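S.K.: Sharing a model prediction with you, sequence too.
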Amino acid sequence: MKKADYSRPDYYSRMAKEKGFAARSVFKLAELDSRYGILRHGMRVLDLGASPGSWMQYCAEKVGGDGLVLGIDRKPLNRQLKANERFMLSDVFMAETAALRAQYGAFDLVLSDLAPETIGSKFTDSARSIALAERACQFVEYLLKPGGKFLVKAFQGGDFDRLLKFLRTRFAKVLTTKPKSSRSSSREMYIYCQGFAKGGATEVARPKLRADRIVRGPGREQWPSSRR
């Protein structure tokens, strides 16, 4: 299977540049927010895989000065943060949720647009994507407020259905969707969850997926986040 080439600018890439956003992915979040009413004024938002920062930009505008947006990524942001933004330079597998909770408290919304470095293998790319989504679930278990919201990206295939099954045990409502601005060649899907039922769970709470063996292996640092 040939690896997709996303280096060529498209309509959404050009629009993002014109509007001053760091990446085309902002239009995915904007579309889903318009459809589901995800963001509101005053929310506390955790953005996993935040670099280059377009989702943080959008969220910071939506939550306003009474809200907070914390981004985490192993890649830096090449822009100045707004007053209601914070950024942590860290691999999501190395960030400690207990320390984050102690410093920032709980969040109303957790976003994960984490994506693996793809190699063109449907099975491997999907497994790596699910592993990242699973890690995002750990952040949710420890840092999301009861009744909170979660938006996570995952590639179809492999353990995708198991991930959905797990999320339905944690949230009152779970929806799957693919934004119009997603590239047609991409197998990415977004899972939007509402009504978190188990706030303050332990650090070890996690879905039992076959991707566990990938997350726990010594090669975890091979899969940085990357937004397109």
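M.R.: Cool, the structure landed.

S.K.: use CA for all of it now, contacts and neighbours both
M.R.: Fine.

S.K.: can I assume Asp125 is in contact with Ala131?
M.R.: No - using Cα atoms under 8 Å, Asp125 makes no contact with Ala131, being 9.9 Å away.

S.K.: Those two: which has the busier surroundings?
M.R.: The neighbour comparison of Asp125 against Ala131 (other Cα atoms under 10 Å) goes to Ala131, with 28 against 22.

S.K.: May I ask which helix or strand encompasses that one?
M.R.: Ala131 belongs to helix 122-143 when assigned by DSSP states H and E.

S.K.: Quick check: next helix or strand after that helix?
M.R.: Per DSSP H and E, the first helix or strand lying C-terminal to helix 122-143 is strand 144-155.

S.K.: Pull the distance from that following strand to the chain's centre.
M.R.: 8 Å (Cα atoms, centre = their mean, to the nearest Å).

S.K.: name the helices or strands packed onto it?
M.R.: Applying 3 or more Cα pairs under 8 Å, 6 or more residues apart in numbering; DSSP states H and E, we find strand 144-155 packed against strand 107-112, helix 122-143, strand 188-196.

S.K.: and that strand with strand 188-196, angle?
M.R.: 170 degrees (axes from the mean of the first three to the mean of the last three Cα atoms, to 10 degrees).

S.K.: then this one, side by side with the first:
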Amino acid sequence: MATKNRKVNRAWLNDHLNDPYVKMAQRDGYRARAAYKLKEINDALGLLRPGQLVVDLGSAPGAWSQYLRREYPDTTVIALDILPMEPVDGVTFIQGDFREDGILQQLHEAVKGRPVDVVVSDMAPNLSGIASSDAARISHLVELALEFASTHLQPRGALVTKVFHGSGYSQIVEQFKRHFVTVKPLKPKSSRDRSAETFLIGIGLK
């Protein structure tokens, strides 16, 4: 088993080091290749504009916050993650678990009653490999992001959230359709082909 794990780790490391998006991130000064996922989503759908208030959930290590501030310098960004995150200039960061009421309250206070234009969520649980358990964890995080978005988004606002194809995916899409006028799935080119991750975008609250 240990030998197999070492082979998997070596294969991942080889793929990672040869990944063109990893090289682009190093060249462009982004903390992670994920910056290009948000860029592709925004290029396709035009969700982001100058002067918006954007909430970045699951923000560490900070590539999405970097992209937001770099492309839209007057955008107000509030970022949250259970993991620590090195400061990003102009970004308000809250460290804590989004599932905890106290952390959610901090986020509510940081918004200061202003309608949020876009919520972006790259949150993902630690996956166990047990499909039913993982699906439940993923669904729970998406439900929390949906609940926050439905409470705080301005009427024409948008939610971008990471989901995974597999058990529970169709139910998540149905939840989005209950909340949003327009629902679009999108798998960016910068998302690895073999990854089950995709992104679900809801635009315009019902």
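M.R.: That came through fine. Note that the coordinates shown come from a computational prediction; the quantities given were computed from them, not determined experimentally.

S.K.: Could you tell me the TM-score of the two chains?
M.R.: The TM-score (TM-score structural alignment, normalised by the length of the second structure) is 0.85; 193 aligned residues with a Cα RMSD of 2.0 Å.

S.K.: so what's the spatially most central residue of the second structure up against?
M.R.: By Cα atoms, centre = their mean, the mean C-alpha position of the second structure lies nearest to Asp122, the distance being 2.0 Å. Counting by Cα atoms under 8 Å, 6 or more residues apart in numbering, Asp122 of the second structure makes contact with 56-59, 161-162.

S.K.: what's the counterpart of it in the first structure?
M.R.: Using TM-score structural alignment, the partner of Asp122 of the second structure in the first structure is Asp113.

S.K.: mean shift of the helix holding Ala131 of the first structure relative to the second structure?
M.R.: Average distance, helix 122-143 of the first structure versus aligned residues of the second structure after superposition (mean Cα distance after the TM-score superposition for the first structure): 2.2 Å.

S.K.: can you map out the strands along the first structure?
M.R.: For the first structure, the strands defined by DSSP state E cover 44-48, 68-73, 85-89, 107-112, 144-155, 171-177, 188-196.

S.K.: Would you point to the one among those that's packed deepest?
M.R.: strand 44-48 (a mean of 26; mean count of other Cα atoms under 10 Å).

S.K.: the inter-axis angle of it versus strand 85-89?
M.R.: Counting by the same axes, to 10 degrees, strand 44-48 of the first structure points 30 degrees away from the direction of strand 85-89.

S.K.: residues in the second structure aligned with strand 44-48 of the first structure?
M.R.: Against the second structure, strand 44-48 of the first structure falls on residues 53-57 (TM-score structural alignment).

S.K.: one step back: I'd like the contacts of Asp122 of the second structure as TSV, with distance to Ala34 of the second structure appended.
M.R.: Shown next, in TSV, are the contacts of Asp122 of the second structure (distance: Cα to Cα, whole Å):
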residue	distance to Ala34 of the second structure
Asp56	13
Leu57	13
Gly58	12
Ser59	10
Thr161	13
Lys162	11
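
S.K.: Identify, from those residues, the entry nearest to Met24 of the second structure.
M.R.: Ser59 (19.5 Å; Cα to Cα).

S.K.: Might one say that the closest one is in contact with Asp81?
M.R.: Yes - between Ser59 of the second structure and Asp81 there is a contact at 5.5 Å, judged by Cα under 8 Å.

S.K.: okay, now the closest residue to Arg69 of the second structure other than its chain neighbours: neighbour count?
M.R.: Once flanking residues are discounted, Arg69 of the second structure sits nearest to Thr75: 6.4 Å by Cα to Cα, 6 or more residues apart in numbering. The tally of other residues near Thr75 of the second structure (other Cα under 10 Å) stands at 19.

S.K.: For Thr75 of the second structure, give me its contacts.
M.R.: 50-54, 68-69.

S.K.: Mind checking which of those are in helices?
M.R.: 68-69 (DSSP state H).
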